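Trainee: pasting the sequence and the predicted coordinates here, then a few questions.
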Amino acid sequence: MVEDLKEAYFTIDKGHTDVITMEALEQYRQENDLSEAFIKQWKKLFDPENTGVITLERFCEKLGLDYSDVREDRDKFENAAAASQAQPEILQIAEDMEPDRQKAIFEFVQQAEDNNKDSERETVKWLKFKLDETFGRSWHVFIIHGKYYTYYSCEAGSCLSFRKGSRIYIIYKTPE
């Protein structure tokens, strides 16, 4: 829940000013087809004095979060968003990985698809080899089509799942 609130705040604060206006909140509500209750809840929780703005500091205070930690999270969020925008056909599903590594993996995926055109078997084989070679052993690569459920453990900072075209990629590293 808190992660969802942080992500919403980061998305609404497009100018990275650490301040959300009620106009920006309303725009977010409309863009995401949310009810009027969304605005009321945020105002009640984060702007009970009706100042017309929600500061990141106040946001953190109300949620019991450390301001500097949340700013660090925002930087990671923005870097991840930038990595996805660099590959516009990619829709990230979940990630626990530094943006630079994500970008490298997106590039490896493109190379694998270019080199192995119609063979998904060769695509995952090449990707695993490239990841092991570049980032150390014990990487796992899955390509999935359609609905899936998964439950796994991975090394911290080494998990990425995303959709690219009709394929869903799940890529993670297990401790050696």
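Mentor: Alright, I've got the coordinates. Numbering: from 1, shown residues only.
Trainee: only C-alpha atoms for contact and neighbour calcs from this point on.
Mentor: Fine.
Trainee: in the longest helix anywhere in the chain, what's buried?
Mentor: Longest helix in the chain by number of residues, with DSSP state H as the criterion: helix 67-86. Across helix 67-86, burial judged by 16 or more other Cα atoms under 10 Å covers 70-71, 73-74, 77-80, 83-84.
Trainee: ok, now stretch 118-133?
Mentor: Residues of stretch 118-133 classed as buried: 120, 123-124, 126-131 (neighbour count, 16+ other Cα under 10 Å).
Trainee: can you give the contact residues for that stretch?
Mentor: 105, 108-109, 112-113, 115-116, 137-143 (Cα atoms under 8 Å, 6 or more residues apart in numbering).
Trainee: most neighbours among those residues, which one?
Mentor: Greatest neighbour count in these, by other Cα atoms under 10 Å, goes to residue 139: 23 neighbours.
Trainee: could you measure from the closest residue to it other than its chain neighbours over to residue 82?
Mentor: Nearest non-adjacent residue to residue 139, counting by Cα to Cα, 6 or more residues apart in numbering: residue 173, 4.2 Å away. Residue 173 sits at a distance of 23 Å from residue 82 (criterion: Cα to Cα, to the nearest Å).
Trainee: second one coming, line it up with the first:
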Amino acid sequence: MDPFVQAFFSVDTDGDEMITIRDLEQYVDQNHLEKKMVTRWQSLFDKNNTGRITLPHFCEVLGLKAADVRIRRQEMQSMHLRLRPEFEVIKTTMSMNDQVVLSEEVYRIDLECQGETRNIADCLKRFLDLRYGRMWHVVICKGSTASSFSHVPHTSFFFLYKDNTYLIWQTPE
């Protein structure tokens, strides 16, 4: 990955595809880099002195396609992501990043709900609807299952966790 792009993503810690000059200053201080980096980036990527550098504008200046850069970032993140060993994937069309986010939420909710599957399903559906938009379906069952359904692309995740089978998918509204 281009060093400029790698630096942008290192500064953009919240992943909102926008960095402020303050974010850049903190990054420079924390990594013991030259203070000139801030002024260089401002002159290159923030000519209107807005105090913000967005990924689309950043890519435009560098002659890159923002969509390609986003895909590359996801690929790089996915290489380092892993599910907890307690989770066994049955089938998924979901990105590794989303699988990790979702499985970590299942782990957290399971502890909070003390394994009560009805509460886990309700909490998980609320989480999914808030984070990814409405119309998520959460089925938690024991034993073997069979299913047939339609779903929004890249939104299904079936896995085993603590003797339960989780079937999770999103349908269009």
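Mentor: Ah, there it is. Everything numeric in this text was worked out from a predicted model, so none of it was measured.
Trainee: other SSEs contacting the longest helix along structure 2?
Mentor: Counting residues, the longest helix found in structure 2 (DSSP H) is helix 96-113. Here helix 96-113 of structure 2 touches helix 66-80, helix 117-132, going by 3 or more Cα pairs under 8 Å, 6 or more residues apart in numbering; DSSP states H and E.
Trainee: specify, as a residue range, where that helix falls in structure 1.
Mentor: Aligned by TM-score structural alignment, helix 96-113 of structure 2 corresponds to residues 99-116 of structure 1.
Trainee: need the residue closest to the centroid of structure 2.
Mentor: Closest to where the C-alpha atoms of structure 2 average out (Cα atoms, centre = their mean) is residue 97, at 5.0 Å.
Trainee: so it makes contact with residue 76?
Mentor: No: using Cα atoms under 8 Å, residue 97 of structure 2 is not in contact with residue 76, being 10.3 Å away.
Trainee: would JSON lines of the buried residues of helix 67-86 of structure 1 with distance to residue 38 of structure 1 be doable?
Mentor: Putting the buried residues of helix 67-86 of structure 1 into JSON lines (distance: Cα to Cα, whole Å) gives the following:
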{"residue": "70", "distance to residue 38 of structure 1": "22"}
{"residue": "71", "distance to residue 38 of structure 1": "23"}
{"residue": "73", "distance to residue 38 of structure 1": "23"}
{"residue": "74", "distance to residue 38 of structure 1": "22"}
{"residue": "77", "distance to residue 38 of structure 1": "22"}
{"residue": "78", "distance to residue 38 of structure 1": "23"}
{"residue": "79", "distance to residue 38 of structure 1": "27"}
{"residue": "80", "distance to residue 38 of structure 1": "26"}
{"residue": "83", "distance to residue 38 of structure 1": "29"}
{"residue": "84", "distance to residue 38 of structure 1": "27"}
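Trainee: the helix or strand that contains residue 91 of structure 2: which residues count as buried?
Mentor: Assignment of secondary structure by DSSP states H and E places residue 91 of structure 2 within strand 88-92. Buried residues in strand 88-92 of structure 2, counted by 16+ other Cα under 10 Å: residue 92.
Trainee: helices or strands up against it?
Mentor: Counting contacts by 3+ Cα pairs under 8 Å, 6+ apart, strand 88-92 of structure 2 packs against strand 157-161.
Trainee: so the strand it packs on matches what in structure 1?
Mentor: The aligned range for strand 157-161 of structure 2 in structure 1 is 160-164, by TM-score structural alignment.
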